[in-house]
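Chemist: for reference, the sequence and a predicted model appear below.
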Amino acid sequence: MRAYPVDIFHGLLQGKSVIYAAGRLENGETFGLLDDRVPPCFYIRTSDASGLDALWQKHRAQRQSTDWTTMDGEPVQRLTLPTVRDLRLLEKDLDHRGIRTYEADLDYPQFYRIRTGIHGMVRLEGLWQPSRHVNRFYINPTMSAVEGSPDLRVLALDIETDAQASRLLGLSLVSWQLQSSQRTEEVLLIGPPRADDPPDTHALPDEKQLLQRFRERVLALDPDIITGWNVIDFDLTVLEKLSKKHGIEFNLGRTKEHSFGKQSQYFGKGRMVIRGRQVLDALQMVRHTLTNFEDLRLNTVAQELLGRGKTLAIEEWEDAAQKIEQAWRSDRPAFCQYVLEDSRLVRDILIRQGLLDLTLTRSVLTHLPLEKAWGSVAAFETLYMGALHQRGMVAPTRGIDGSEEEGGTGGLILNPVVGLHEHVLVFDFKSLYPSVMRTFNIDPVAFIQGMKEGEGITAPNGAVFAREPAILPGILHEFFQHRAAARERGQAAAAYSYKIIMNSFYGVLATDACRFADGQLADGITTLGQKLLLWMQTYFTKRGFQVLYGDTDSLFVAVPELSTMPLAERLALGQKLSQEANEALAQALWAEYQVDSHMELEFEEYFRYFFLPADRQGGGSRAKNYAGLQKDERSERLEIKGMEAVRSDWTPLARRLQRELLAMLFQRTPPAQMVTHIKAVIRAMQAGQLDDELVYRKRIRKPLEAYTRTTPPHIKAARLLPRTVRVVRYVMTSEGPQPLGFVKAPVDHEHYRIKQILPIVEGLAPFAGFRADEACSGHTALLFKDDYDEDHSL
């Protein structure tokens, strides 16, 4: 029977630590298993093992010789312990004696996953028996990895409480399966049944009975995944607290163990442990989409992705709990609709964005449980340690042999050539840092060996990497192949997962949170990346082209000869130039380093017009800021990066105006028409017709009372609100900044002309042929620059 282990955990059985797992079988039933064949263990160097017989006996440790070594080649011995507690105590004793340990800090289930290679779907073989909590229970079954995607059941949860979260009003449950259309929806609330209660609404007389019914429904729906918006830090935490208050067993899982929360000082890092299931916070998963949101409130994200939001209109400064409780008391249909829609929104966001499929795919690729699948450090360490074991090596315990220096060298930025340009080709190194690692054999073990022997491939910063084929390039090679295959099969989730995992490896190697990190190693990657970008700049310059800008892995190259070609030939030339550049780079890398190049410079896009703005002082350029008119065989579109039009700290009016002016600039609109448009916008604004577009939106990052030395406008506005908010929306008035809903003075339109419109116009006017100050004033004389040709050419 094929199966998916949803949760792998450990417990005690007859005084020994054993592994348990629970999950979903391919026939829809649930299963559990016990495995006592892989006891807890860790390693020490053989040179440190003698003379400690009393210590081994004290902690009941069994010492075994192995043919394994540390990463720097020292032989190790394995210490096997009866329980995880024994292991932790022995590790502590050894640490006090100054004896190095290896893999002693590993979570036992993580160690089990690494040792057995269990991740994703497995084939279960062996005898089983029925169990109270699962349909089938196996003891020491034979398991082998198989292909396939599990059809898991998901439950979205939302609760509503009073303002103190001390009293429950009601909750909603929305259940569905990943690979079928089966769905259920229901609302549980406190109060007597009413004739106007919506369908699937269950009224309970008091809080205790509602909590009991909630637990019954969770066990009956039997989800593999429980989710919701901030479901860990709020919904489930409140339900746990209230269940304890009423003496109700808070066990929502597939074992007899109580479910419990683990709080964290960091937002979004808490856990809710429900044995046999996984709790995934939808709010945290949304962080991994490609969409940038103004904030991560459910209503904001839902409006952006689904075009709908919460059913009760509540401003952030309003008392939301009071408004919801009022609906609960006097408008039951509205309350039921509100609480139910919150769970529906979570479901529809996850489905629309494919986030559960992404999380499942990433979990399989990284060998991590679903709840930890998005952790970059854990993913790297688990993959790398599995490969280390295949080579007979062990990893250091975190904090042992680590470098205290983090990588500090970033990507190279080539100074932009300010101005308006024509016929620009954009070239981009495909997966720059992963490709650098593959090409130059960059890897923790290769680094240790290279620096020890002083021979190998030397990076510009002096880091040396041994030439013997290393682990990390091998992992990346497989990932590149699997990603290409996934793209050919149309498996977007898998292809995207491979990409983001590979791209995270550099960051992991640059932070001391990873046991394999080293600052010099990480800087070796970035300095090689810089060298490659400079090499490409030189290559294109020698070909007679002008490199207008470069940033880490991208080059923007002006190719004047494109002006005489049809569009299809322009695009074909871009492909041809990238192919020739790759061939030349491969030859250069072999000549200098004797390595086979895995670098691939791709032709990414073609801009008919391309604009690089000056800084606001007019004395230099602005890195990571540009706009262009992108053209391909199917469409033409305006692309903007970094400029005010795509920044949330500028008003909607300024953002809109900049987009309009850029479009006019690229369409070669005569300057008189551009000025006419600017003046029309100013007149409409001054007439009060555009007040809806004059709203500033600023996030408040500190308590209001912490602003003492200076008081920015958004803080002044926030202090006028009756309640503290995370994001304040305000307008500038004749009496200063005032928040929406509390605007009492006239809007200061002159402020917006000077602080929002004028800076936008100033950035474009020199390249469009008119003067910004006069375009933004009421004067028309001396408006146009003398050096602008009548035919409006550059």
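Modeler: Perfect, thanks for sending it. Numbers count the residues shown, from 1 in each chain.
Chemist: for the rest of this, base every contact and every neighbour count on C-alpha atoms.
Modeler: Fine.
Chemist: my read: residue 720 touches residue 736, true?
Modeler: No - checked against CA atoms under 8 Å, the pair residue 720 and residue 736 is beyond contact range at 11.3 Å.
Chemist: correct me if wrong, but residue 120 is in a strand.
Modeler: No - under the criterion used here (DSSP: H, G, I helix; E, B strand; the rest coil), residue 120 is coil, not part of a strand.
Chemist: surely it meets residue 362?
Modeler: No - at 9.9 Å, residue 120 and residue 362 do not qualify as touching, with contact defined as CA under 8 Å.
Chemist: which residues does residue 413 contact?
Modeler: By CA atoms under 8 Å, 6 or more residues apart in numbering, the contact list for residue 413 reads 549, 550, 551, 552, 623.
Chemist: in a markdown table: these, plus secondary structure.
Modeler: Output for the contacts of residue 413, formatted as a markdown table (three-state DSSP):
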| residue | secondary structure |
| --- | --- |
| 549 | strand |
| 550 | strand |
| 551 | strand |
| 552 | coil |
| 623 | coil |
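Chemist: mind putting the residues you listed into CSV with neighbour count?
Modeler: Output for these, formatted as CSV (neighbours: other CA atoms under 10 Å):
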residue, neighbour count
549, 22
550, 25
551, 18
552, 20
623, 18
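Chemist: now the two most distant members of those.
Modeler: 552 and 623 (11.4 Å; CA to CA).
Chemist: mind listing the helices for the stretch 401-550 of the chain?
Modeler: For the stretch 401-550 of the chain, helices defined by DSSP state H, counting those that start in this stretch occupy the ranges 432-439, 444-453, 471-488, 492-509, 519-542.
Chemist: those helices: which one's closest to residue 108?
Modeler: Among those, helix 492-509 sits nearest to residue 108 (CA to CA), with 22.2 Å.
Chemist: and here is the other one:
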Amino acid sequence: MQYQEGFLISRHSRDIGDTTELVLWVQTVTGPAKLVITGEKPVFFVASADADSVQQSLSSSGLSFQCKPLGLSDFSHRAISGVYFNTISAATRASRILQAEGFDPFEADVRLSDRYLMERFICGGLTFSGTASQRNGFVEYRNVKTKASEYSTSLSRVSLDIECSEKGVLYSIGFDSEMDSRVIIVGPTPDNADEMPWIDWVENELALLKALNTWFDRFDPDVVVGWSVVDFDFRLLMKRAAFNNIELRLGRGREKAHWRDSNNSRQGFITLPGRVVIDGIDALKTATYSFRSWSLESVSRTMFGEGKAIDNPYDRMDSINRMFRDDKPALAKYNLQDCVLVNRIFSETHLMEFLIQRSRLTGIELDRIGGSVAAFTNLYMPRLHRAGYVAPTLTSENWIASPGGYVMDSKPGLYGSVLVLDFKSLYPSIIRTFLIDPLGLIEGLKSEDESTTVPGFRGGIFHREKHFLPAMIENLWKARDEAKRQGEKAFSQAIKIIMNSFYGVLGSSGCRFFDHRLASSITMRGHEIMKLTRELIENQGYEVIYGDTDSTFVSLGREFSNEEADEVGQALVVHINRWWDKHLSDEYQIPSSLEIEYETHYQKFLMPTIRGQDTGSKKRYAGLVDKHGERHIVYKGLETVRTDWTPLAQEFQQTLYQRVFDGEDIEDYVRQMVEDTLRGHNNDKLIYRKRLRRKLSDYEKNVPPHVRAARKADAVNEKLGRAKQYQHCGWIEYVITLNGPEPLEALESQYDYQHYVDKQLKPIADGILPFIGKSFDALSMPQLGLF
């Protein structure tokens, strides 16, 4: 049998009769392949001391299994036995029986497909062999053997979007891909159809769904993307297919699509065998992107300066209905535009490359949302087994919180020349340096020879030799440095997110490896490092005005040129890194992986006070960077970068800070802004936009302004016979009027301009004007007297 390489697209496991079937879909240089693996035995582990009682319980339940001792231990150093089953259902039933009787079946929650892949260290790429059979559009392999490979490939992608009536009746389906871009729409074929070859015309909704099946069978994409594509597009497609009594056969080989609702039924899951469906919003969040709004309109306008042709939900529905009735080509164009925008977002952000590299690094599925815990488990668990241990059971009992990152009390003021020094990947470098590791903790606590361990915090002790995580991070670190040198941004970003997630995983009660001694030994060591670093800087004659997790803000005491500031920053970096190298070698006999870097020189820097107090704020500041002829202000935690402040406040802050930093007159500007607001000249900037995080009916005692506005909006919707928009979460745009908050789409009252002066302009001004000896009240009061 010849071996060949492939990249894993999807994995599924199920019972077939009295055995298991594992199906891996992969993409190869010759096309898609289906790997069918049978006979893999589900397994969990129990303490050998409990083995007789376990076997008695399972035998009396009529289950078929095999229990045998293994050369493994749990984290309490008890001998372990493996319990093997022929089917997934039997293993699941057995674990429930044992848990009900007070036993602890270790690793019972690990899916068969995940265990198969992780124990072979398969992460994305794999080499395989088997008996091949040609099928319709792919090759099926049986008697399969697999092993890990570095193979990677690009995947074909289609962006899908549907248009429908307010009642969910399908109008059209759009596709955009390198293979084919078109819209299939319900309606009679017009006389000039040959002028629009990208539109297919079908008779009715049933024919539309049949055409959908045909499109997937013909063009055979690896990946389907879209905007809310799972919980809107596919959810509705599955409902309409059921209504029309047709099966959606959108998987490879015309296999059926499968829909599953989550336990809370507010999120669904779609399975297309041989393909993967990726929602653009979830993928961007996983890649740590952030936008003021996650609507396709907003993200598109932020990235490209263009968006959807119609975005108001009422205008959109009315327009879609009108176009479907009177101008179907216009609706088709609108449908296709959404598909194109999603593909542009994926291309611009390299999202598919990011997800592929994440899978190559961790082995988790391409469509996995978040996935930090799963990634850590995939990487760590097989190594743990080879070290002679089984992983502990996930539990939230006896959970002890660990301290968060170090945040220093700030010194408020308006400064000239502030340097920012950052520790490069502080928490991963602490793990590397101080050998923090789940196995290292267990072995360290067992060791009676202090020379073999490194002390942590809260009773944590870590073995100098027996550990995995420090080496895992070191390898990722080297890979990221190489990716940066090669300009591979998606690969570098994937590595950064994975490395930085390791601390969060170890500090999360949702991770089976959680132990407060692990997380505390990271964060409390971080506190120690930041405090000692502050002392090192101040001993050099400079003032530290703020510190946050891994960043230290250093005031130079006067304004420096960029060249002078760079010289000071680099000298501090050399001094600090050398000190830590020597200190750790002398104190712990360990090499240092800590590395502080000179990050930024702010020529002007504001550290504000907590609103209404004299105390310095935390995680809130602004600084002016002027480098290579480009000037810009960086805002952290201030109103400009917060979505719950109005455009009025954000524009006011940006202009006011720029004028203060540049030494320009601000008095006339402040007075004019107040006057324009009171005269109604800034109405388009007075819109609040806030998220409804719960159902409207869940807000009972405390009803905030945006909820009151949403209730008014839906009362108007009901009165006009329109669908309610805000009952189940979502975003609401509203303004404050003389009669309280009112939704933008149902505005009835006059604006409360004084509210915006008092609650939007004044807090912004009070954050900076006192540092230059001025007062918003004094500047605005003469103008207020005119009205």
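Modeler: Alright, I've got the coordinates. Worth saying up front: this structure is predicted, and the values here are computed from it rather than measured.
Chemist: superposing both, give me the TM-score.
Modeler: Taking TM-score structural alignment, normalised by the length of the second structure as the basis, the two superposed chains have a TM-score of 0.91; 763 aligned residues with a CA RMSD of 2.5 Å.
Chemist: most packed of the helices of the stretch 401-550 of the first structure?
Modeler: Using mean count of other CA atoms under 10 Å, the stretch among the helices of the stretch 401-550 of the first structure with the largest mean neighbour count is helix 432-439, at a mean of 23.
Chemist: how about it, aligned to which bit of the second structure?
Modeler: Aligned by TM-score structural alignment, helix 432-439 of the first structure falls on residues 426-433 of the second structure.
Chemist: in this structure residue 510 of the second structure contacts residue 397, no?
Modeler: No - assessed by CA under 8 Å, residue 510 of the second structure is found out of contact with residue 397, at 11.1 Å.
Chemist: comparing those two, which residue is more hemmed in?
Modeler: The residue with more neighbours, out of residue 510 of the second structure and residue 397, is residue 510; 13 against 7, by other CA atoms under 10 Å.
Chemist: which residue packs closest to that one, ignoring adjacent ones?
Modeler: Excluding the flanking residues, the one nearest residue 510 of the second structure by CA to CA, 6 or more residues apart in numbering is residue 394, at 7.0 Å.
Chemist: for that neighbour, grab the count of nearby residues.
Modeler: For residue 394 of the second structure, using other CA under 10 Å, the count is 15.
Chemist: show me what residue 584 of the first structure lines up with in the second structure.
Modeler: In the second structure, residue 584 of the first structure lands on residue 579 (TM-score structural alignment).
Chemist: now that match: which helix or strand?
Modeler: Assessed by DSSP states H and E, residue 579 of the second structure sits inside helix 562-588.
Chemist: now that helix on the first structure. Mean distance?
Modeler: Following superposition, helix 562-588 of the second structure is found to deviate from the first structure by 2.1 Å on average (mean CA distance after the TM-score superposition for the first structure).
Chemist: give me the angle between that helix and helix 516-538.
Modeler: Using axes from the mean of the first three to the mean of the last three CA atoms, to 10 degrees, the direction of helix 562-588 of the second structure lies 130 degrees away from that of helix 516-538.
Chemist: now whatever helix or strand comes next after helix 562-588 of the second structure: which residue numbers in the first structure?
Modeler: Downstream of helix 562-588 of the second structure, the first helix or strand assigned by DSSP H and E is strand 596-607. Counting by TM-score structural alignment, strand 596-607 of the second structure pairs with residues 601-612 of the first structure.
Chemist: please compute how far the matching stretch lies from its chain's middle.
Modeler: Relative to its parent chain, stretch 601-612 of the first structure has a centroid offset of 27 Å by CA atoms, centre = their mean, to the nearest Å.
Chemist: what's next to it, contact-wise?
Modeler: Stretch 601-612 of the first structure is contacted from outside by 416-430, 571, 574-575, 577-579, 581-582, 621-622, 625-632, 666, using CA under 8 Å, 6+ apart.
Chemist: show me those that map onto strands.
Modeler: Counting by DSSP state E, these place 419-429, 626-631 in strands.
Chemist: return a PyMOL selection command for the buried portion of those.
Modeler: The buried residues among those can be selected in PyMOL (16 or more other CA atoms under 10 Å) with this line:
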select buried, resi 419+420+421+422+423+424+425+426+427+428+429+626+627+628+629+630+631
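Chemist: spatially, what comes nearest to residue 112 of the second structure if we skip its sequence neighbours?
Modeler: Residue 112 of the second structure's closest residue in space is residue 42 (CA to CA, 6+ apart), at 6.0 Å.
Chemist: for the one you found, what are its contacts?
Modeler: Neighbour list for residue 42 of the second structure: 84, 85, 86, 87, 88, 91, 112 [criterion: CA under 8 Å, 6+ apart].
Chemist: in the first structure, which of those residues still touch?
Modeler: Counting by both residues aligned by TM-score structural alignment, their matches' CA atoms under 8 Å, the contacts of residue 42 of the second structure that remain in contact in the first structure are 84, 85, 86, 87, 88, 91, 112.
Chemist: how about the fourth one, what's its partner in the first structure?
Modeler: Translated: residue 87 of the second structure. By TM-score structural alignment, residue 87 of the second structure lines up with residue 83.
Chemist: how many other residues sit next to its match?
Modeler: Neighbours of residue 83 of the first structure under the rule other CA under 10 Å: 23.
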